[in-house]
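*Asks:* Structure here, sequence nowhere to be found:
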C-alpha cells in the first residue's frame, strides 16, 4: 500500500508535467497570483480541487473562472473547519495577551508567569485541536473535490467510514507522519537550491507548485484507499 500511495503520487506528478512546459508556466502563474493576492484569488487551490476529484491524467489548467470558484470552495471549507480552533484561541485570549505573555516570560514575576502559563496552555490546546481538525479537513477537502458539494466536505460519518475502510486511522496518521518527513526533505532541498544565486531560486520557485501536485495526489490516494 505504501508503495502504491507514494509511487503513484510521484508518477502522477511526473506525468502531469513531463514534456508540458506550458503547464509548468501556468502553474507558476497560478501560484504567483494566489500568493500576491494573499489567497483571495486562489487559482492554485482550484487546480488542487481538480486533482482531488480523482481525474486521471492530471487536469489541464484552463477555465480560469471555474478555477477561481473551486479555489474559493476550498477556502470556505478550510475556514469553516478551523472555526473551533479560532474560538478556542479567542477564549484563551491568545491574540490579545501575546505581547503580555512575551513580557511575562522575560520578567519572571508570579503574576506574569500566570499570564504566560495561560497563553502557553491556550497555544497547546489550540494546536491539538488544529491537528485533529486537519485530519478530518484534509479528507473533507478531497470529498469536496469528488462530490463538488461543500456540505459533503463536512460529512464526518462518511469521512470516518472512508478512512476506516481504507488505511484505518493508525495507517492514515502514519501516512501523515510520512508526508511530514517527505516535506522536511523537500524543504531542505529548497534551502540548498536557494544558496545558488538566481538559477537556484528559479528552480525552487518552479518546484513549489509541482510539490502541490504531489501532495494533492498523495492525499487523494489515501482517500481512495477506502473506495
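*Replies:* All right, it came through fine. None of the values given here were measured: they were computed from a predicted structure.
*Asks:* From here on, just use CA atoms for contacts and neighbour counts.
*Replies:* Fine.
*Asks:* My read is that residue 41 contacts residue 29, right?
*Replies:* No: if you go by C-alpha atoms under 8 Å, residue 41 and residue 29 don't touch, sitting 11.5 Å apart.
*Asks:* what about the two, which has more around it?
*Replies:* Neighbour totals were compared for residue 41 and residue 29, and residue 41 leads with 20 against 15 (other C-alpha atoms under 10 Å).
*Asks:* Okay, one more to line up with it:
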C-alpha cells in the first residue's frame, strides 16, 4: 500500500500538471478560498481511491470542488467540536484553579490537567475518524454519510485502515526533514508546496484504498445509497 501510495500522485499522463496545480492551491491557501478547493479535491481523491482508481482525478468542475470543500470543512468542524470543547473547558478550569488557590484550586488544576490528556486523546480519535468519514461521504454522495458511525465502524476497526493511518506519521517525519533541507535555499523553498501536496495525495490515496478494500467498494460490491447518489468510479460528486 505504501509503495502504491508513493507512486500514485504522479501517475498518469497529467501527473506533473496535477502536481503543479495542487502545489499552487496549497501555496495560495492563505487566501482561504483556494483552501476549500484543495479540500474538495482531497475528498475527490479519497472517493476515487476507494473505487480502485489508479491515478489521481483531474482538477475540473471547480464549482463542485469548492462546494465539496465547504462540506468537508463542516464535517471536520463538527467532529472537532469535542476536542475543542475540552480545550476550552480545561483552560477555564485551570484559570479558575489559579484564581481560587488552596486545596480547591489544586483540585481544579488537577481536573484541568486531566482535561488536557482527554483533549489529546480526543484529537487523535478525530484525526483517525475524519478521513474515513470524508471517504464515506465521497462514496455515498451525501454529506450525512460522514456521520454514519454504523457504516464507519467496520472501516475504523480494520487493520488496513490502521496501517493507512500510521503511514502518514512516517511520511510526516520524512517531510519535515525534506522541508528543513529545502528551506535552506530560496530555490529549495519554492519546492516545499510541491512536496507537501505530493505527500498529501499519497496519504489520501492510502486512506481511500483502505476504505475501498474493507468495504468492497474497490471491487464494486458496495453501491452508494440514495437515488442518483455518487459519482462513477472516476468522478464521485456530492449532492
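*Replies:* Nice, I can see it. Just so we're clear, the structure is a prediction, and the values are computed from it rather than from any experiment.
*Asks:* TM-score of the superposed pair?
*Replies:* Here the TM-score for the pair of chains, by TM-score structural alignment, normalised by the length of the first structure, is 0.79; 209 aligned residues with a C-alpha RMSD of 2.8 Å.
*Asks:* so what's residue 93 of the second structure closest to, chain neighbours aside?
*Replies:* residue 112 (5.3 Å; C-alpha to C-alpha, 6 or more residues apart in numbering).
*Asks:* Which of the three states applies to that neighbour?
*Replies:* helix (DSSP: H, G, I helix; E, B strand; the rest coil).
*Asks:* For the residue at minimal distance from the centre of the first structure, what is the enclosing helix or strand?
*Replies:* The residue lying closest to the centre of the first structure (C-alpha atoms, centre = their mean) is residue 138, at 7.3 Å. Assessed by DSSP states H and E, residue 138 of the first structure sits inside helix 110-147.
*Asks:* ok, residue 27 of the second structure - contacts?
*Replies:* Shown in contact with residue 27 of the second structure (C-alpha atoms under 8 Å, 6 or more residues apart in numbering): residue 193.
*Asks:* That one pairs with which position in the first structure?
*Replies:* Aligned counterpart of residue 27 of the second structure in the first structure: residue 32 (TM-score structural alignment).
*Asks:* Likewise for residue 72 of the second structure?
*Replies:* Under the alignment defined by TM-score structural alignment, residue 72 of the second structure corresponds to residue 74 in the first structure.
*Asks:* ok, that match to residue 217 of the first structure distance?
*Replies:* Using C-alpha to C-alpha, to the nearest Å, one obtains 16 Å as the distance from residue 74 of the first structure to residue 217 of the first structure.
*Asks:* Could you check which of those two is surrounded by more residues?
*Replies:* Higher neighbour count among residue 74 of the first structure and residue 217: residue 217, with 27 against 23, using other C-alpha under 10 Å.
*Asks:* Quick check: nearest residue in space to that one, chain neighbours excluded?
*Replies:* Excluding its sequence neighbours, the residue lying closest to residue 217 of the first structure (C-alpha to C-alpha, 6+ apart) is residue 9, at 5.3 Å.
*Asks:* Just confirm that neighbour contacts residue 214, I think it does.
*Replies:* Yes: using C-alpha under 8 Å, residue 9 of the first structure makes contact with residue 214 at a distance of 5.5 Å.
*Asks:* if we can go back for a sec, the second structure: which residue goes with the residue nearest to the centre of the first structure?
*Replies:* Using TM-score structural alignment, the equivalent of residue 138 of the first structure in the second structure is residue 131.
*Asks:* after superposition, how close is the helix or strand containing residue 23 of the second structure to the first structure?
*Replies:* Using DSSP H and E, residue 23 of the second structure maps to helix 15-27. Overlaying the first structure shows helix 15-27 of the second structure at a mean distance of 2.6 Å from the equivalent residues (mean C-alpha distance after the TM-score superposition for the first structure).
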